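*Asks:* give the three-dimensional model of this entry:
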Amino acid sequence: MLISTNQRTLEKSVSFSGIGLHSGRKVHLTLKPAPPNHGIKFKRTDLPNMPVIPALFQMVVDTSLATVIGEEGAIVSTVEHLMASLTGMGVDNALVELDAHEVPVMDGSAKLFTSMIKKAGIVEQKSPRFCFLVKEPIEITDGDRFAAVYPSDTFKITCTIDFAHPIIGIQSFSVDVEPESFEKDIAPARTFCHFKEIEYMKQDGLALGGSLENAIVHDGEKVLNPDGLRFKDEFVRHKILDCIGDFSLLGMPFLGHMVVKKSGHMFNHLFLKEFFTRKKSWDTVLMSDAFPPEDPGKRDYSAVRSVAL
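*Replies:* Model (predicted):
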């Protein structure tokens, strides 16, 4: 896999509209190019002074049903699918302008976001790209939940989920995150829920924009969407999509093998906190220096733990 050693941004701006999954509100969103070292930032154009919120884990204010970032009272909700798309397609710098507090859900996946990014085009910038290079394992557990990262020459995610519903059950999937595999194997995977959860969420003022058009809805035994699933293991692929979006809040690319089991937005965020307390377990390096010429691809992966049951 060819890894870009320079930062990348969008070639031109691109705009689209949709509704928020939980708010049900229509939102207009524009992705814009940004200069080197800008990172990904969200701009609320509907608020006075149009506050800008960096897409960083320090800005996370809620992870109950989606990942929400905020600063000084301004928030942007449900950022994970768009962030996964930018990361999966290798975009380092972009400004996201939106006129409501929630990123549109589109079809419940990252497929349309990815298409918009491709439509805008991606260009390489002159500034070098930095990354987190994992040197030692970092692991956290909570009951049967598990999240870890191990040394790797690529950004790889292995995810296992375990649901009591027969339609889902135990599923595992592993992917090297790069544009081609992201677009083909991960981006089309949609968010999902049990149909009984919808009523409870709407009673709490949530999922007001949810429908069979933007989520997989099941009754435990079967999928209720007329067109069925896009992949037989679409559920675990969507969890990987969420992981990519949540882990993108590190703020830089990283080379490591993420292994997660029964994780979610809250647990992913706990892992990010642990990651930054374990500073001896990783280095910040130029991407061009991540692979010493005299010893390419010869890191020790013996510590990688099998959690795929």
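
*Asks:* all contacts plus neighbour counts: C-alpha atoms, from now on.
*Replies:* Will do.

*Asks:* hang on, isn't residue 217 packed against residue 194?
*Replies:* Yes: Residue 217 sits in contact with residue 194 when judged by CA atoms under 8 Å, with a separation of 5.7 Å.

*Asks:* to check against the first, give me the structure of this:
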Amino acid sequence: MIRQRTLKSIVKATGVGLHGGRKVNLVLRPAAPDTGIVFHRVDLDPPLSLPADPYAVCDTRMCSGLEKGGEKVGTVEHLMSALAGLGIDNLHVDVDAPEIPILDGSAGPFVFLLQSAGIEEQKAPKRFLRVKRAVEYREGDKWVRLEPHDGFRLTFSIVFNHPAIDRSSSEVTVDFAEQSYVRDVARARTFGFMQDVDFMRANGLALGGSLDNAIVMDEYRVLNADGLRYGDEFVKHKVLDAIGDLYLCGHPLLAAYSAHKAGHALNNQILRVLLEDRSAWEIVTFEKAAATPQAVSHQFDLALA
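*Replies:* Predicted coordinates for the structure are as follows:
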């Protein structure tokens, strides 16, 4: 049986919020089966709980955030991506600020935290959301699509017309039947452009951004002294974001995802399109090894390797 997972112990981290620029304390706590991923604003009185939910997604400018009662938890996508990549179904996330800390701008530090706490399998079957029929969402030349697939595969293409990005790969496919989230995706960092900094900060964005937590480019080149971590790090980060955005549906997907020039907003829209067509999806479990698609068992074996 493919089982649900949580953490073995509590783990803590402190960092800076990418957009707010303020110190953030983060605590990750184990949760019971079928709890899901639940964020808690512990700085509020009383504390406010915000479960992962695509219909709670707010402000998709440069991040995915959750909102309830006028209060928010922003920049959840990198942590959600790490949770999806390691197959963690149930977790309490305590945070004392309106956003998750950015750490190094990738999901790598979250993977390290989760692995440090230890991952525990629970006595309940993992519940997958299986796409039964293709759905698509478009805005102009941007589009995103989910199609039936016995596993989880993502294909993404980007167009930025920037020399540094043009010199890297602008399209990638990641198939978790063959590739490892930890090795092949988790370390890809968010990126931005120096010429956009003044505009973003005037709009209350990227106040905590730096060369320590993002790939930064001027008009011609990457400014980070250590260069890129992957030859296709830009488009790989878009895949990392998509994994986190899609995991806000509350279940691991069995689907082939493909997108062109998409971002957080379109990722949220495709989940809503999918969920609102009840004939396009179903919840499934795999309680017998013989019934488990090989791609699925391989994906979750790799996550624990």
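
*Asks:* re earlier: of residue 217 and residue 194 of the first structure, give the one with the bigger neighbour count.
*Replies:* When residue 217 of the first structure and residue 194 are compared for neighbours, residue 217 comes out ahead with 23 against 15, by other CA atoms under 10 Å.

*Asks:* buried sites along the one helix or strand residue 274 of the second structure maps to?
*Replies:* Secondary structure assignment for residue 274 of the second structure, by DSSP states H and E: helix 264-275. Residues of helix 264-275 of the second structure classed as buried by neighbour count (16 or more other CA atoms under 10 Å): 264-271, 274-275.

*Asks:* list the contacts of the residue nearest in space to the middle of the second structure.
*Replies:* With distances taken as CA atoms, centre = their mean, residue 244 lies nearest the centre of the second structure, 1.6 Å away. Residue 244 of the second structure makes contact with 76-84, according to CA atoms under 8 Å, 6 or more residues apart in numbering.

*Asks:* rerun that using 7 Å as the cut-off
*Replies:* 77-78, 80-81, 84 (CA atoms under 7 Å, 6 or more residues apart in numbering).

*Asks:* ditto for residue 201 of the second structure
*Replies:* Applying CA under 7 Å, 6+ apart, we find residue 201 of the second structure in contact with residue 207.

*Asks:* same check, this time on residue 26 of the second structure
*Replies:* Residue 26 of the second structure makes contacts with 12-14, 94-95, as judged by CA under 7 Å, 6+ apart.

*Asks:* likewise for residue 126 of the second structure?
*Replies:* 2-4, 285.

*Asks:* cool, residue 71 of the first structure as well?
*Replies:* 53, 59.

*Asks:* hey, where'd the helices end up in the stretch 201-309 of the first structure?
*Replies:* In the stretch 201-309 of the first structure, the segments counted as helices under DSSP state H, counting those that start in this stretch are 234-247, 265-277.

*Asks:* for the residue opposite residue 55 of the second structure in the first structure once aligned, which three-state class applies?
*Replies:* In the first structure, the residue matched to residue 55 of the second structure (TM-score structural alignment) is residue 58. Of the three states, residue 58 of the first structure takes helix according to DSSP: H, G, I helix; E, B strand; the rest coil.

*Asks:* please tell me how far residue 58 of the first structure sits from residue 269 of the first structure.
*Replies:* In this structure, residue 58 of the first structure and residue 269 of the first structure are separated by 10 Å, where distance is defined by CA to CA, to the nearest Å.

*Asks:* quick one on the thing from earlier: so among the contacts of residue 126 of the second structure, which aligned pairs are also touching in the first structure?
*Replies:* For those, the subset whose aligned partners also touch in the first structure (both residues aligned by TM-score structural alignment, their matches' CA atoms under 7 Å) is 2-4, 285.

*Asks:* now, which of those residues sits nearest residue 226 of the second structure?
*Replies:* Sorting these by how near they are to residue 226 of the second structure, with CA to CA, puts residue 4 at the top with 37.9 Å.

*Asks:* if I read this right, that closest one contacts residue 128, doesn't it?
*Replies:* No: in this structure, residue 4 of the second structure is not within contact of residue 128 by CA atoms under 7 Å, at 10.2 Å.

*Asks:* quick one, which of those two is more surrounded?
*Replies:* The residue with the greater number of neighbours, taking residue 4 of the second structure and residue 128 and applying other CA under 10 Å, is residue 4; the counts read 21 against 16.

*Asks:* got the contact list for residue 254 of the second structure?
*Replies:* Listed by CA under 7 Å, 6+ apart, the contact set of residue 254 of the second structure reads 128-131, 149-152.
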